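S.K.: Build me a model:
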Amino acid sequence: MASTNDYIKLHFIVFLWGFSAILGMLITIPAVEMVFYRSILAAIGMAILIAATKGSFQITTTDLIKLLFIGFIVGGHWIAFFGSGRISNVSVSLVGFATNSLWAALLEPVFNKVRIKKTEVFLGLLVIAGLYIIFSFKFQYKLGLLLGILAGFSSALFSVFNSKMVRRVPAYTITFYEMIGAALFIALFLPIYKMTWASNHELQLIPTTMDWIYIALLAGVCSVYAYSVAVELMKKISVFMLQLALNLEPLYGIIMALIIFKDKEKMGVNFYLGAALIVSAVLLYPVLKKAKSGKQKS
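M.R.: So this is what the prediction gives:
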């Protein structure tokens, strides 16, 4: 059973992930190279944390393969999320990411072999309605939003898998091997990226001093700390509730982006109407859940 402290932790890490979008825009090297360094530093940070807390690196071969595979999904998620921000802006990438609640509502019942809950489907439909409002007008960042939606899907997918893994593997150990998996995925993706999307078909692997500082913050605070806490919270909080809380990430991120980047983040009225509808799912979830619980008790 989740406590008030657990929900405070949840919203704090959501805030940190919203801030990660800001850091991603401040870093000058491209998104793919950036997340490559982020995953490596995060793996190193997790190794230090496990050693310092006398945790365990031991894991079965089967679980190792599973965690590396989930890490591949995490690596793809980061590329989609930060790539979305680079070809559009922070607001667009965060709103696309907010579709994770819809994906979680569909994926969790499939993998856990339970019935799809009507409440979660309804909230997922609100997300679709919000996206429709955004796309129905002249919207210049369609590819950026599609990448953001892909980031939302991949986030829900690895969260579902992690909710199973955390039942038998410590959260720090999960995070360590998944960061290695993310680094391996991006390393394998770099040659493809170089031949296709990289500027002048060249990789930019030399960050500036400030880039290193921002990447270290991404790896240490937004990955090692936030990701580990999120995995640990999965023991007490459902995947859907976690993903729904993550819908507040656009709210936090958009507010910070408007303050920091100003005019670059200003969008049309339709964008904010759609975004408001998506984020409203977060506010409706506890109300509907409480009403349903009260009805069942009666």
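
S.K.: going forward, measure contacts between C-alpha atoms and count neighbours the same way
M.R.: Will do.

S.K.: Could I get the buried residue list for stretch 270-285?
M.R.: 270-272, 274-282, 285 (16 or more other CA atoms under 10 Å).

S.K.: ugh, wrong one, stretch 253-271
M.R.: 253-254, 256-257, 261, 265, 270-271.

S.K.: what's the next secondary structure element after the helix or strand hosting Ala187?
M.R.: Using DSSP states H and E, the element containing Ala187 is helix 171-196. Moving toward the C-terminus from helix 171-196, the next helix or strand (DSSP H and E) is helix 209-219.

S.K.: Which strands or helices does that following helix pack on?
M.R.: For helix 209-219, the elements it packs on are helix 4-26, helix 31-52, judged by 3 or more CA pairs under 8 Å, 6 or more residues apart in numbering; DSSP states H and E.

S.K.: Next, the angle helix 171-196 makes with it.
M.R.: 140 degrees (axes from the mean of the first three to the mean of the last three CA atoms, to 10 degrees).

S.K.: what number of residues lie near Leu218?
M.R.: Neighbourhood size, Leu218 [other CA atoms under 10 Å]: 28.

S.K.: which residues touch it?
M.R.: 20, 23, 38 (CA atoms under 8 Å, 6 or more residues apart in numbering).

S.K.: Distance to Gly148 and neighbour count added to those residues, as TSV?
M.R.: As requested, these are exported to TSV (distance: CA to CA, whole Å; neighbours: other CA atoms under 10 Å):
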residue	distance to Gly148	neighbour count
Ser20	14	24
Leu23	16	18
Arg38	19	27
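
S.K.: on that earlier part again, just put the buried residues of stretch 253-271 in a markdown table and tack on secondary structure and distance to Gly130.
M.R.: Rendered in a markdown table, the data for the buried residues of stretch 253-271 read as follows (DSSP: H, G, I helix; E, B strand; the rest coil; distance: CA to CA, whole Å):
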| residue | secondary structure | distance to Gly130 |
| --- | --- | --- |
| Gly253 | helix | 18 |
| Ile254 | helix | 16 |
| Met256 | helix | 21 |
| Ala257 | helix | 20 |
| Phe261 | helix | 24 |
| Glu265 | helix | 19 |
| Asn270 | helix | 9 |
| Phe271 | helix | 9 |
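
S.K.: one more to put side by side:
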Amino acid sequence: MPKDRILNLLHLHFIVFIWGFTAILGKLISIDSLPLVWYRMLLAAVFIFIYIRLVRFRLQVDKRTLSWLIFGGIVVASHWVTFFYAIKISTVSIALAMMSTGAFFTAVMEPFFFKRKVIGYELLFGLLVIVGLILIFRVESNYAYGMLVALGSSFLASIFSLVNGKLVKQHKPSVISFYELGIGVLFLSLILGVQGSFSMEFFQLNNMDWLYLSIRALICTAYAFIASIKVMRILTPYTVMLTTNLEPVYGILLAWFIFGSEEQMNPLFYIGAILILSTVILNGILKNKASKNKFPFRKLREQTKETKLKSPGRPGSI
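M.R.: Below you'll find the model as predicted:
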């Protein structure tokens, strides 16, 4: 069991590293953010559809679920477009630092979305996030517009996570992802069609763009999504959540290594980014402790569940 946990934890870090690399690819791809996301969602939807056919999942959903999937697809498409637009008009480091506020937005909206009480320390953490943002805005004011776009993208990402938090309770993640990606493609196709963007030039990408887009769709989206679900069979949601919060760290380090001086920020920028990221991690720690106090036998149940999941005869894929 300890060996399985270590291997899955290393696998999870690799997945988070891949997610951090996604922002780098967005910077390297030469096309604009809207066609970039259209290609990414289209290719990823095809790859996940092939996976669903191989494992023979049912794609049928009821009308109410479909309405939520349509909303989720539009939201995630808008989130990715604004995120990569923010990268192109600012820097990878700034966009990722702003995306760290997603947990704050989620904490603010979650009580209303799931009808629970507001937690006092979440308000305090919210103030700390605002302080971190003020520091970043003060020292990197040249990228103020990019920061605002990235904040909007972070807000959309938090809405998307809340929507999927409801959907995943009753439907398979791969099925949800296929619908949302497909609907996102249709939504962006409508916008591109109105703009008159579908021309011969739209489909004439250089070889490096095709390579980067394929990596993003197959590895950074389809593979990373399915693999992240699989490691949850062994690791606790708390471990997954804390490790996932390292995505901006990996992304910023990669950006500094690949792009050099272009990604070097004022020291106060890193202080603000660390402050934002610290609130996310502390929020997770406090919630985990509160959960253990509320459900003292949860750990025993999780250990029993892990044993069952690893029993012989269980399928190895989702």
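
S.K.: TM-score for these two?
M.R.: After superposition, the two chains reach a TM-score (TM-score structural alignment, normalised by the length of structure 1) of 0.85; 290 aligned residues with a CA RMSD of 3.2 Å.

S.K.: Using a markdown table, please lay out the helices and strands packed on helix 209-219 of structure 1 together with distance to Phe97 of structure 1.
M.R.: Converted to a markdown table, those look like this (distance: least, CA to CA, whole Å):
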| stretch | distance to Phe97 of structure 1 |
| --- | --- |
| helix 4-26 | 11 |
| helix 31-52 | 16 |
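
S.K.: For Gln58 of structure 1, find the nearest of the ones you listed.
M.R.: Between Gln58 of structure 1 and those, the tightest spacing by CA to CA is seen for helix 31-52, at 11.1 Å.

S.K.: Would you mind getting the average deviation of the closest one from structure 2?
M.R.: Taken over the aligned residues, the distance from helix 31-52 of structure 1 to structure 2 averages 0.7 Å (mean CA distance after the TM-score superposition for structure 1).

S.K.: Counting neighbours, which bits of that helix end up buried?
M.R.: Buried residues in helix 31-52 of structure 1 (16+ other CA under 10 Å): 31-47, 49-50.

S.K.: what helix or strand is Phe137 of structure 1 on?
M.R.: Assigned by DSSP H and E, Phe137 of structure 1 falls outside every helix and strand.

S.K.: Which residue in structure 2 aligns with it?
M.R.: Matched to structure 2 by TM-score structural alignment, Phe137 of structure 1 sits across from Val139.

S.K.: Equivalent analysis for Phe19 of structure 1, please.
M.R.: In structure 2, Phe19 of structure 1 lands on Phe21 (TM-score structural alignment).

S.K.: Test my guess that that match contacts Trp256.
M.R.: No - if you go by CA atoms under 8 Å, Phe21 of structure 2 and Trp256 don't touch, sitting 11.8 Å apart.

S.K.: So the closest residue to the match of Phe19 of structure 1 other than its chain neighbours versus Glu263 of structure 2, what's the distance?
M.R.: Using CA to CA, 6 or more residues apart in numbering and skipping the chain neighbours, the partner closest in space to Phe21 of structure 2 is Gly251 (5.9 Å). Distance of Gly251 of structure 2 to Glu263 of structure 2, given as CA to CA, to the nearest Å: 11 Å.

S.K.: Kindly report the same for Ser141 of structure 2.
M.R.: 15 Å.

S.K.: same thing with Ile229 of structure 2?
M.R.: For Ile229 of structure 2 relative to Glu263 of structure 2 (CA to CA), the value is 32 Å.

S.K.: mind putting the buried residues of stretch 270-285 of structure 1 in a markdown table, secondary structure included?
M.R.: Shown next, in a markdown table, are those (DSSP: H, G, I helix; E, B strand; the rest coil):
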| residue | secondary structure |
| --- | --- |
| Asn270 | helix |
| Phe271 | helix |
| Tyr272 | helix |
| Gly274 | helix |
| Ala275 | helix |
| Ala276 | helix |
| Leu277 | helix |
| Ile278 | helix |
| Val279 | helix |
| Ser280 | helix |
| Ala281 | helix |
| Val282 | helix |
| Tyr285 | helix |
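
S.K.: got TSV for these, with distance to Lys54 of structure 1 too?
M.R.: Shown next, in TSV, are the buried residues of stretch 270-285 of structure 1 (distance: CA to CA, whole Å):
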residue	distance to Lys54 of structure 1
Asn270	52
Phe271	48
Tyr272	47
Gly274	47
Ala275	44
Ala276	45
Leu277	45
Ile278	42
Val279	40
Ser280	42
Ala281	40
Val282	37
Tyr285	39
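
S.K.: Among those, which one sits closest to Leu94 of structure 1?
M.R.: Looking across these and measuring by CA to CA, the closest to Leu94 of structure 1 is Ala275, at 9.4 Å.

S.K.: Quick check: closest non-adjacent residue to the alignment partner in structure 2 of the closest one.
M.R.: Aligned against structure 2 by TM-score structural alignment, Ala275 of structure 1 finds its counterpart in Ala273. Spatial nearest neighbour of Ala273 of structure 2, excluding adjacent residues (CA to CA, 6+ apart): Ala97 at 5.6 Å.

S.K.: Alignment lookup: that neighbour to structure 1.
M.R.: For Ala97 of structure 2, the aligned position in structure 1 is Val95, judged by TM-score structural alignment.

S.K.: From Gly274 of structure 1, how far out is that match?
M.R.: Val95 of structure 1 sits 9 Å away from Gly274 of structure 1, going by CA to CA.

S.K.: next one: Lys138 of structure 1
M.R.: 13 Å.

S.K.: what does Thr60 of structure 1 give?
M.R.: 45 Å.

S.K.: To which secondary structure element is the residue positioned nearest the centre of structure 1 assigned?
M.R.: Taking CA atoms, centre = their mean as the criterion, Ser155 is the residue nearest the geometric centre of structure 1, at 5.0 Å. Taking DSSP H and E as the criterion, Ser155 of structure 1 maps to helix 142-165.

S.K.: mean offset of that helix relative to structure 2 (after superposition)
M.R.: So helix 142-165 of structure 1 averages 0.8 Å relative to structure 2 (mean CA distance after the TM-score superposition for structure 1).

S.K.: The match of Ala97 of structure 2 reaches Ala275, doesn't it?
M.R.: Yes - counting by CA under 8 Å, Ala275 is a contact partner of Val95 of structure 1 at 6.2 Å.

S.K.: quick one: the match of Phe137 of structure 1 and Gly251 of structure 2, what's the gap?
M.R.: Taking CA to CA, one finds Val139 of structure 2 at 20 Å from Gly251 of structure 2.

S.K.: Next: Asp32 of structure 2.
M.R.: 20 Å.

S.K.: can you check Ile31 of structure 2 too?
M.R.: Using CA to CA, Ile31 of structure 2 is found at 21 Å from Gly251 of structure 2.

S.K.: for Arg58 of structure 2, same thing?
M.R.: Counting by CA to CA - Arg58 of structure 2 and Gly251 of structure 2 are separated by 36 Å.
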